[in-house]
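Novice: make a model of this:
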Amino acid sequence: MSDHSLPELRRPDGSPLRILAVDDEPMLTDLLAMALRMEGWEVRTAASGMEALQVVRDFGPDAIILDVMMPDLDGLGVLRRLREAGNLVPVLFLTAKDAVADRIAGLTVGGDDYVTKPFSLEEVVARLRAVIRRSGGAATAEGESILQVGDLTLNEDSHEVIRAGTEVELTATEFELLRYLMRNERRVLSKAQILDRVWSYDFGGRSSVVELYISYLRKKLDAGHTPLIHTVRGVGYMIKAPQ
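Specialist: All right, here's what the predicted structure looks like:
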């Protein structure tokens, strides 16, 4: 199951990553736990939304695999409570639903990625590795990389974002969107390009999720400062320093 050609992901202190798998189907959580432990990670499982919230408090996971449909509190409700409490843990949604609207619903409440059932365990592990790396919750052997636009800096390894000397706290998806913009400074990126790069989804023209996350970034980065993120009407978005 584990692809040993990929860099090992561990916590910054060198200890195993902690993953919580939440689904009301015991056979599924058993399979997920087996696959995740083969990556060398520490795993806990939960069979309901309320149990998941308790395990989050006790276990402190670095990422969560979260089923959308559950009998008590559904996955969207779990994530809303986590985000309202200031918990920015990366979340990979699982669901039997395959509608575009359901994908957007999961992402707009703060989810980081989405896998529909039935899925392969390899796909879940690969997507989970991606959201963990985006969140900065794992250490690798890569060298430090700093991006800068005007008075905004982004550290790709520590995932620190600083604007005018003040640290800005971003979710994993907000960070990935900002990184993509900063890597393409002064270049207009279409909504389709952003969807493909940040979410790896074809939303069939539904670009509202991009507009939503651009608005999140603007509130966190541009409030009280000269705007860095610009809309090019009918084309897309770009980031550039003031002249």
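Novice: drop to CA atoms for contacts and neighbour counts, all remaining ones
Specialist: Noted.
Novice: for whichever strand or helix holds residue 82, packing partners?
Specialist: In this assignment (DSSP states H and E), residue 82 forms part of helix 75-84. Contact analysis of helix 75-84 by 3 or more C-alpha pairs under 8 Å, 6 or more residues apart in numbering; DSSP states H and E lists helix 49-59 as its packing neighbours.
Novice: report the inter-axis angle for the following helix or strand past the helix it packs on versus helix 75-84.
Specialist: Sequence-wise, the next helix or strand downstream of helix 49-59 (DSSP H and E) is strand 63-67. In terms of direction (axes from the mean of the first three to the mean of the last three C-alpha atoms, to 10 degrees), strand 63-67 departs from helix 75-84 by 150 degrees.
Novice: sequence B follows; please return its structure for comparison with A:
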Amino acid sequence: MSWMETMSEEQYYYPVVSDNLPKHIKKGHQLVFSRQDLSAREADMFALMVAHMKAADWDTNTPHYEFTSHQLSEWLGVESKHIGSNLSPVANRLASRKIGIKIESRKGDTEFDYRPLFKHIAYKNGVLTMVPNDMLKSEYIEYNQGFALINTRNFFDVKKEYSKRLYELLSRFKDKGFEMHQQKLDELKGVFGLLNEAGKLKKDKTSFKNNSVFMKRCIRESIKELSEHP
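Specialist: Here you go, the predicted model:
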């Protein structure tokens, strides 16, 4: 057998995905406070993988997660006959999504290192395959800076992208009675996906330059939606 054939037949590790939806999505602090700009449906799909991920999944090599159309239909509330048309474009967009991880430079400055969320993601033949980027392994499974335990069902029930993001942030501090640490507005704008890699407002997000617009759309309207999903 040639070296190329050996490579192509490498045995990937596929963790068993139960038909029972995990109760919580466990996200480390670095992942929760990363800069990310995901639509509501993209956030759901990403959360589905994280909810099923365990640290032991990485013991052999990068895990591959597979979800059937039946599981996706039940968990994400999409009719099974529309799964492909609904989720294929979402998977395609997620394939190119990057998140900015907050790091401290040697000079003590705060910088953001942008990395793709996925190594591979595709919906084919009624199966969604998701392979996390191994360059984010520590962000996925290390919790030494704390973590958020996000109620999976509630997260999926919340419909708007900014509401989902706020729910993640609040879940990070719910052991303190949902009291969130003080955050600078510019930092929050990054967390809500409004800033580009240079730290400037994205061209399609310029209305958020007005802080009152940001507070209304990202915070107040999100709190209102979350209050309707206790």
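Novice: mind checking the TM-score on these two?
Specialist: TM-score for the superposed chains, counting by TM-score structural alignment, normalised by the length of the second structure: 0.30, backed by 119 aligned residues with a C-alpha RMSD of 5.8 Å.
Novice: distance between the ends of stretch 32-45 of the first structure?
Specialist: End-to-end distance of stretch 32-45 of the first structure (C-alpha to C-alpha, to the nearest Å): 9 Å.
Novice: could you do stretch 151-165 of the second structure as well?
Specialist: Terminal residues of stretch 151-165 of the second structure are spaced 13 Å apart (C-alpha to C-alpha).
Novice: can you check stretch 6-25 of the second structure too?
Specialist: 36 Å.
Novice: helices of the first structure, start to end?
Specialist: 26-37, 49-59, 75-84, 100-108, 121-135, 172-183, 191-194, 208-217 (DSSP state H).
Novice: buried ones in the longest one?
Specialist: Residues of helix 121-135 of the first structure classed as buried: 121, 124, 125, 127, 128, 129, 131, 132, 133, 134, 135 (neighbour count, 16 or more other C-alpha atoms under 10 Å).
Novice: again with the second one
Specialist: Counting neighbours by 16+ other C-alpha under 10 Å, one finds that the buried residues in helix 49-59 of the first structure are 49, 50, 52, 53, 55, 56.
Novice: the shortest one too?
Specialist: Applying a neighbour-count criterion of 16+ other C-alpha under 10 Å, the buried positions in helix 191-194 of the first structure are 191, 192, 194.
Novice: in this structure the last one contacts residue 211, no?
Specialist: No: taking contact to mean C-alpha atoms under 8 Å, the distance of 10.4 Å between residue 194 of the first structure and residue 211 leaves them out of contact.
Novice: check whether residue 146 of the first structure really touches residue 152, as I assumed.
Specialist: No: with contacts counted by C-alpha under 8 Å, residue 146 of the first structure stays clear of residue 152, the gap being 10.4 Å.
Novice: the more surrounded of those two?
Specialist: Legend: neighbour count by other C-alpha atoms under 10 Å for residue 146 of the first structure and residue 152, higher for residue 152 (19 against 14).
Novice: that older thread, now do the helix holding residue 82 of the first structure against helix 49-59, angle only.
Specialist: 40 degrees.
Novice: in helix 75-84 of the first structure, what's buried?
Specialist: For helix 75-84 of the first structure, by 16+ other C-alpha under 10 Å, it's 75, 76, 78, 79, 82, 83.
Novice: next one: stretch 152-172 of the second structure
Specialist: Neighbour-count burial for stretch 152-172 of the second structure flags 152, 154-156, 158-172 (criterion: 16+ other C-alpha under 10 Å).
Novice: residue boundaries of the helices in the second structure?
Specialist: 3-8, 29-32, 40-52, 69-76, 83-94, 137-141, 152-157, 161-172, 185-191, 211-214, 221-227.
Novice: nearest to residue 118 of the second structure, of the ones you listed?
Specialist: With C-alpha to C-alpha, the closest approach to residue 118 of the second structure among those belongs to helix 83-94: 7.6 Å.
Novice: any buried residues in the closest one, and which?
Specialist: Of the residues in helix 83-94 of the second structure, those buried (16+ other C-alpha under 10 Å) are 83, 84, 87, 88, 90, 91, 94.
Novice: now the second one: how far from residue 110 of the second structure?
Specialist: Read that as residue 84 of the second structure. Residue 84 of the second structure sits 41 Å away from residue 110 of the second structure when distances are taken as C-alpha to C-alpha.
Novice: got the helices of the second structure as TSV, with distance to residue 100 of the second structure columns?
Specialist: Listed next are the helices of the second structure as TSV, based on distance: least, C-alpha to C-alpha, whole Å:
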stretch	distance to residue 100 of the second structure
helix 3-8	31
helix 29-32	9
helix 40-52	15
helix 69-76	26
helix 83-94	15
helix 137-141	11
helix 152-157	22
helix 161-172	15
helix 185-191	9
helix 211-214	20
helix 221-227	22
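Novice: quick one: closest of those to residue 119 of the second structure.
Specialist: That would be helix 83-94 among the helices of the second structure, by C-alpha to C-alpha, at 10.4 Å.
Novice: report the angle between that closest one and helix 69-76.
Specialist: Going by the same axes, to 10 degrees, helix 83-94 of the second structure is angled at 70 degrees with respect to helix 69-76.
Novice: out of the buried residues of helix 49-59 of the first structure, which comes closest to residue 162 of the first structure?
Specialist: Looking across these and measuring by C-alpha to C-alpha, the closest to residue 162 of the first structure is residue 56, at 28.2 Å.
Novice: ok, now how distant is the closest residue to residue 125 of the first structure other than its chain neighbours from residue 43 of the first structure?
Specialist: Once flanking residues are discounted, residue 125 of the first structure sits nearest to residue 36: 7.0 Å by C-alpha to C-alpha, 6 or more residues apart in numbering. Between residue 36 of the first structure and residue 43 of the first structure the distance is 7 Å, computed by C-alpha to C-alpha.
Novice: looking at those two, which is more packed in?
Specialist: residue 36 (25 against 20).
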